[in-house]
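A.B. asks: Any chance you can model this:
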Amino acid sequence: MPSTPVSLLLASASPARRTTLIAAGVTPHVRVSTVDEDATVASAEAVNGPLEAPDVALLLARAKAEDVVSTIEAEEADAADQGLPDDLLVLGCDSVLELDGEVHGKPADAAEAVERWQRMRGRSGVLHTGHWLVDLRHPDDGGTGGMVGGTASTTVHFAQLDDDEITAYVATGEPLHVAGAFTIDGLGGPFVAAIEGDPSTVVGVSLPLLRELVRGLGVAWHDLRTA
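C.D. replies: Reported below is the predicted structural model:
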């Protein structure tokens, strides 16, 4: 295990993922990917056929990580000043909700969010979060050049909401910006009756899984901590 700190770059605009990492002592750099999620899934399914929900989450996590890595490498080739350290691990994440065998990401609009909640209320779904980690450290600093990935899955039990509650929640705008149209760490918290599994998976980054992936690249979790 390395004895020097290692930096994490989060390839995601999600404030919930960043906040979760910071609460665990890891303050990440952030670069947002430009991946077209629908096109990425459609392209993969054209080759491989329909994908299972955990595979969709992992596919998109990998695409986001590799997109950001490509941007960083292009900047290095152009000698651009990116303001990033040399000891980076790049993390891509993506979450989808599996309900009735269907895969759901963010709702397209308020009407879809309302319809989604009318289906979810009083029932259970599985939130899958894919993770893809790329080691960009120099070999002299312990870099492996490796990539590791995995998907964490947590069962979510939704409360029995009435139509007025659904309409009021969707009107806040929060469900439009999150996978599955709900949160457990925000305004949607009162509408989640229970979960079975890792809570941080539902927020969008599984801390236990991330620790294992980091270890797979020869890095101890405490070497990522900035606090």
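A.B. asks: contacts, neighbours, all on C-alpha from now
C.D. replies: Will do.
A.B. asks: so how far is stretch 157-174 off the chain centroid?
C.D. replies: 23 Å (CA atoms, centre = their mean, to the nearest Å).
A.B. asks: Is there a neighbour count for residue 82? I'd like the number.
C.D. replies: If you count neighbours by other CA atoms under 10 Å, residue 82 ends up with 9.
A.B. asks: what does residue 225 give?
C.D. replies: By other CA under 10 Å, the residues close to residue 225 number 18.
A.B. asks: Could you report the separation of it from residue 174?
C.D. replies: Distance from residue 225 to residue 174, counting by CA to CA, to the nearest Å: 30 Å.
A.B. asks: Within the helices and strands, which one has the residue most central in space within the chain?
C.D. replies: Geometric centre of the chain, nearest residue: residue 93, 2.9 Å, by CA atoms, centre = their mean. Assessed by DSSP states H and E, residue 93 sits inside strand 88-99.
A.B. asks: Also residue 21?
C.D. replies: helix 15-23.
A.B. asks: List the buried residues of stretch 149-169.
C.D. replies: 149-160, 166-167, 169 (16 or more other CA atoms under 10 Å).
A.B. asks: how about this one, so we can line them up?
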Amino acid sequence: MRLYLASTSPARRALLAQSGIEPVHVAPGVDEDAAVAAVASALGRDLTGPELVAMLAIEKAAAVADAPLADDAAAPAAGAPIDGFVFGGDSAFEVDGVLYGKPHDPAVARDRWRQMLAAGGGTLWSGHCVIDRRRALDTTDDRPGGAGRARTAPPVRTVDASGGGPLGLAGSVADVAPGGSGLVADGDRVVAVDSAVLTFAEDMSPEEIDAYVATGEPLEVAGAFTIDGRAAAYITRIDGAPSAVVGLSLPVLRSMLLRGFGIAWHDLWAL
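C.D. replies: Got it, this is the predicted structure:
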């Protein structure tokens, strides 16, 4: 069973590999800023954390799942038809009601660290979307799951994406509270949002901030930190799945596959 990773994040790919899954890596090519701006304009307001990460996760997964397929199905390489599940993910860090993406610039990263330390911590929002693109299904299989397939129904909250307005299916997980999670299904896709509340060290000095930013590590990650790198020493507590902070919640992804499609986690292991 193949899992296609619609992401350019090396952290997500490494996290899956460490869990025994070797995903097929496909860049989604989504203009995230434009996508967020379009939905925010239609709504007439900024997106919340759960809305933003769920919407972008859906956009990324759909960009790969709905792309034209080549004819060569011989190998799970570039150009081969998709045959399996497509995963899209996105993350954002929220501090005192403000959402932080990738800082890019060292000065911005230093300023964000000062704000995060002043607040004491924040909430990491992690959006997930899994789209079923299996090319051949056994219709005699009586296992649970198979969102949108004949004779089956996903044991997750089933919704109609059209009821979410400009947000679509992402609107159905907009009520997730900090530290909580939610899963919904519609047709051939399952969408989820997970979150983790982080607490930072109270005694982190300006010199430590400068030293960390100088490494370049925080510049291209949501919230300007990673827990699987140099910033781990500055995070004193995580309430939630640690993997959600890295880039995707492994427990939630497992639940999406099992409860939404009847696929066991070990079915994706590279043996």
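A.B. asks: What about the buried residues of stretch 149-169 of structure 1, which are in strands?
C.D. replies: Of the buried residues of stretch 149-169 of structure 1, the ones assigned to strands by DSSP state E are 149-158.
A.B. asks: what's the lengthiest helix in structure 1 packed up against?
C.D. replies: Longest helix in structure 1, counting residues (DSSP state H): helix 53-77. For helix 53-77 of structure 1, the elements it packs on are helix 37-48, strand 88-99, strand 124-135, strand 147-158, judged by 3 or more CA pairs under 8 Å, 6 or more residues apart in numbering; DSSP states H and E.
A.B. asks: which residue sits closest to the counterpart of residue 108 of structure 1 in structure 2, ignoring its sequence neighbours?
C.D. replies: Taking TM-score structural alignment, residue 108 of structure 1 has residue 104 as its aligned residue in structure 2. Nearest residue to residue 104 of structure 2 in three dimensions, chain neighbours excluded: residue 219, at 4.5 Å (CA to CA, 6 or more residues apart in numbering).
A.B. asks: SS state for that neighbour?
C.D. replies: helix (DSSP: H, G, I helix; E, B strand; the rest coil).
A.B. asks: I'd like to check the angle between the longest helix of structure 1 and strand 124-135, please.
C.D. replies: With axes from the mean of the first three to the mean of the last three CA atoms, to 10 degrees defining the directions, helix 53-77 of structure 1 sits at 30 degrees from strand 124-135.
A.B. asks: Tell me the buried residues in helix 53-77 of structure 1?
C.D. replies: Per 16+ other CA under 10 Å, helix 53-77 of structure 1 contains these buried residues: 53-69, 72.
A.B. asks: hang on, the earlier thing: quick check: which element contains the match of residue 108 of structure 1?
C.D. replies: With DSSP H and E as the test, residue 104 of structure 2 turns up in no helix or strand.
A.B. asks: what residues does the host helix or strand of residue 107 of structure 2 touch?
C.D. replies: Using DSSP H and E, residue 107 of structure 2 sits within helix 106-119. Contact partners of helix 106-119 of structure 2, identified using CA atoms under 8 Å, 6 or more residues apart in numbering, comprise 95-96, 103, 122, 200-202, 204, 209-210, 213-214, 216, 218-219, 223-224.
A.B. asks: switch to 6 Å and redo it
C.D. replies: Helix 106-119 of structure 2 is contacted by residues 103, 224 when judged by CA atoms under 6 Å, 6 or more residues apart in numbering.
A.B. asks: which position in structure 1 aligns with residue 36 of structure 2?
C.D. replies: Using TM-score structural alignment, residue 36 of structure 2 pairs with residue 41 in structure 1.
A.B. asks: Any chance of CSV for the helices and strands packed on helix 53-77 of structure 1, columns distance to residue 29 of structure 1?
C.D. replies: Output for these, formatted as CSV (distance: least, CA to CA, whole Å):
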stretch, distance to residue 29 of structure 1
helix 37-48, 22
strand 88-99, 9
strand 124-135, 14
strand 147-158, 19
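A.B. asks: residue contacts, residue 250 of structure 2?
C.D. replies: Per CA under 6 Å, 6+ apart, neighbours of residue 250 of structure 2: none.
A.B. asks: Starting from residue 72 of structure 2, give me the distance back to residue 186 of structure 2.
C.D. replies: In terms of CA to CA, residue 186 of structure 2 sits 30 Å off from residue 72 of structure 2.
A.B. asks: What's residue 67 of structure 1 aligned with over in structure 2?
C.D. replies: Aligned partner of residue 67 of structure 1 by TM-score structural alignment: residue 63.
A.B. asks: ok, now residue 223 of structure 1?
C.D. replies: Under TM-score structural alignment, residue 223 of structure 1 pairs with residue 267 in structure 2.
A.B. asks: Which residue is the nearest non-sequential neighbour of that match?
C.D. replies: Nearest residue to residue 267 of structure 2, sequence neighbours excluded (CA to CA, 6+ apart): residue 1, at 6.3 Å.
A.B. asks: Double-check the one you found against residue 268; I have them as touching.
C.D. replies: Yes - here residue 1 of structure 2 reaches residue 268: they are 5.3 Å apart, a contact under CA atoms under 6 Å.
A.B. asks: Looking at the two, which has the bigger crowd around it?
C.D. replies: Neighbour totals were compared for residue 1 of structure 2 and residue 268, and residue 268 leads with 19 against 14 (other CA under 10 Å).
A.B. asks: Contact partners for that one?
C.D. replies: By CA under 6 Å, 6+ apart, the contact set of residue 268 of structure 2 is 1, 21.
A.B. asks: my read is residue 72 of structure 2 is in a helix, agree?
C.D. replies: No - the assignment for residue 72 of structure 2, made by three-state DSSP, is coil rather than a helix.
A.B. asks: burial count for it?
C.D. replies: With neighbours defined by other CA under 10 Å, the count for residue 72 of structure 2 comes to 12.
A.B. asks: try residue 138 of structure 2
C.D. replies: Residue 138 of structure 2 has 6 nearby residues by other CA under 10 Å.
A.B. asks: Okay, buried residues for stretch 14-26 of structure 2 please.
C.D. replies: For stretch 14-26 of structure 2, a neighbour-count test (16+ other CA under 10 Å) marks 14-16, 21-26 as buried.
A.B. asks: before we move on, back to that, distance-wise, check the match of residue 108 of structure 1 relative to residue 110 of structure 2.
C.D. replies: 11 Å.
A.B. asks: just residue 139 of structure 2 next, same as before
C.D. replies: For residue 139 of structure 2, the distance to residue 110 of structure 2 - CA to CA - is 55 Å.
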